[in-house]
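**Student:** need a structure here:
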Amino acid sequence: MKTLMIIGIGIILVVVIALGAISYISYDMSNRATVSETLNPNGAIVGNALVVYDPSITGNTKNVAGRIASDLKAEGYKVDLAGIKSATASNTSKYDVIVVGGPIYAGNISAAVNAYLKILKPVESTKLGVFATGDPHTTDNVLIKKQIAPISENSTFQIKAVMNVISGDDINKKCDGFVNDLLQ
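**Tutor:** Below you'll find the predicted structure:
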């Protein structure tokens, strides 16, 4: 009886610690989703870009978003790098380029990115790119695009560039190619 009681207390303790860890991670991620910063190019400004990201547990999504923002800055864009829940991310009317990205969980883009894409209403000439970090469980580019950028067929905008970054990828090379495709 005493052994069962000790096992029961051990199980309860493990559950409490796990719930605490999950709560901490969720709280930390939601705080990172409200942060924003502006990157100004060294020379003349050729346009305004918004890079919106849903932070991942590992931080890889923010790293990729930061790399994309740096590439756009190098091309002469004034870039707002913003967490998906920030005030900056909610106003898209002044941007020539918008990039949205987040992690893939269970083979699909995060719910926050999916919801953001559903309400996104960019100006008609805006160049839009979507990226994801994580394994989409497929190598078929058509399926990857559907998983990363699940927009309806009657949407008023078109996605110009899509990228998925997985562990082991050369992030610099992938981001350079993504930004080149986006700006074409």
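
**Student:** Only C-alpha atoms from now on, for both contacts and neighbour counts.
**Tutor:** OK.

**Student:** where along this structure do the helices fall?
**Tutor:** Assigned by DSSP state H, the chain shows helices spanning 2-32, 60-74, 87-90, 111-119, 141-148, 171-183.

**Student:** okay, those helices, which one's buried deepest?
**Tutor:** helix 60-74 (a mean of 22; mean count of other CA atoms under 10 Å).

**Student:** Tell me what angle it forms with helix 2-32.
**Tutor:** Helix 60-74 runs at 10 degrees relative to helix 2-32, counting by axes from the mean of the first three to the mean of the last three CA atoms, to 10 degrees.

**Student:** ok, residues contacting helix 60-74?
**Tutor:** 39-42, 49, 51-56, 78-81, 101-103, 132-133, 171-172, 175-176, 179 (CA atoms under 8 Å, 6 or more residues apart in numbering).

**Student:** Please repeat the previous calculation with a cut-off of 7 Å.
**Tutor:** Residues from elsewhere that reach helix 60-74 (CA atoms under 7 Å, 6 or more residues apart in numbering): 39-41, 51, 53, 55, 79, 81, 102-103, 133, 171, 175-176, 179.

**Student:** Alongside the first, I'd like the structure of this one:
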Amino acid sequence: MADRLNILGFAGSLRQGSLNRALLRAAQALAPEGMAIAVFDLRAVPLYDGDVEAEGDPEGVAAFKRAIAEADGVIMVTPEYNHGVPGVMKNAVDWASRPPRGAPLDGKPVGLIGASPGMTGSARGQSQLRQAFEFTNSPCMAQPELLVARAHEKFDAEGRLTDETTAKYLVRWLEAFAAFVRRQAAAGVAS
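**Tutor:** Alright, predicted model coming up:
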């Protein structure tokens, strides 16, 4: 691993005005020195279909898998829909878990953050998503958590993070994630 961490981030919401997309942009802007966060738009990833996969990965899926494989770690920014992980995010994980041996998520350090207008800040969605990493063999940073509750009050109309406390916690989370990714690489866990 080079001194510079190349991190891939993606949000589990397709809506342009998504609070989670805004949180991902804030993470890019607040990334600590030595960390670069590239963003992948999941609009390019179709619904998982084994028949389609048998014909070969669609270009959007192939690009997504390459981006994960080339990254030192992955940040997944997940909303919470109906007390759970949204289909967009689960679909992305499903594609990235294929093929079962040699999948791009195999051994890849993962960090989860999320935003919600509700009071739980995507806690249940993040919890459900963690279960998938048992199959993908992806070490997931457990602490600190970043659950942005009442997120609609913390971003302006243009999607800029305006809440100083949230920004402070995001910086701490990013620093912890950088250390986590480096520890995984030192232990020989990261791909």
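
**Student:** related to what we said a few turns ago, same list (the helices of structure 1) but as JSON lines, adding distance to Lys127 of structure 1.
**Tutor:** As requested, those are exported to JSON lines (distance: least, CA to CA, whole Å):
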{"stretch": "helix 2-32", "distance to Lys127 of structure 1": "25"}
{"stretch": "helix 60-74", "distance to Lys127 of structure 1": "12"}
{"stretch": "helix 87-90", "distance to Lys127 of structure 1": "16"}
{"stretch": "helix 111-119", "distance to Lys127 of structure 1": "14"}
{"stretch": "helix 141-148", "distance to Lys127 of structure 1": "16"}
{"stretch": "helix 171-183", "distance to Lys127 of structure 1": "7"}
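
**Student:** For Val97 of structure 1, which of the ones you listed is the nearest?
**Tutor:** Val97 of structure 1 sits nearest to helix 171-183 of all the helices of structure 1, at 8.2 Å, using CA to CA.

**Student:** Please compute how far the closest one lies from its chain's middle.
**Tutor:** Relative to its chain's centre, helix 171-183 of structure 1 lies at 15 Å (CA atoms, centre = their mean, to the nearest Å).

**Student:** Over in structure 1, tell me which residue corresponds to Ala185 of structure 2.
**Tutor:** Aligning on TM-score structural alignment leaves Ala185 of structure 2 without a counterpart in structure 1.

**Student:** Could you list every helix and strand in contact with the helix or strand harbouring Ala185 of structure 2?
**Tutor:** Secondary structure assigned from DSSP states H and E places Ala185 of structure 2 in helix 164-186. Here helix 164-186 of structure 2 touches no other helix or strand, going by 3 or more CA pairs under 7 Å, 6 or more residues apart in numbering; DSSP states H and E.

**Student:** Identify the residues contacting that helix?
**Tutor:** Here helix 164-186 of structure 2 has contacts from 27, 30-32, 73, 109, 111, 141, 144, 146, 190, using CA under 7 Å, 6+ apart.

**Student:** can you tell me which two in those residues are farthest apart?
**Tutor:** Leu30 and Ala190 (23.7 Å).

**Student:** how about the closest residue to Pro117 of structure 2 other than its chain neighbours, what does it touch?
**Tutor:** Distances taken as CA to CA, 6 or more residues apart in numbering put Arg150 closest to Pro117 of structure 2, at 4.2 Å, once the chain neighbours are dropped. Arg150 of structure 2 is in contact with 116-119, counting by CA under 7 Å, 6+ apart.

**Student:** Taking helix 19-30 as reference, get the angle to the helix holding Ala185 of structure 2.
**Tutor:** Taking the same axes, to 10 degrees, one finds helix 164-186 of structure 2 and helix 19-30 inclined to each other by 70 degrees.

**Student:** what residue is smack in the middle of structure 2?
**Tutor:** Centroid check for structure 2 by CA atoms, centre = their mean gives Met76 as the closest residue, at 1.0 Å.
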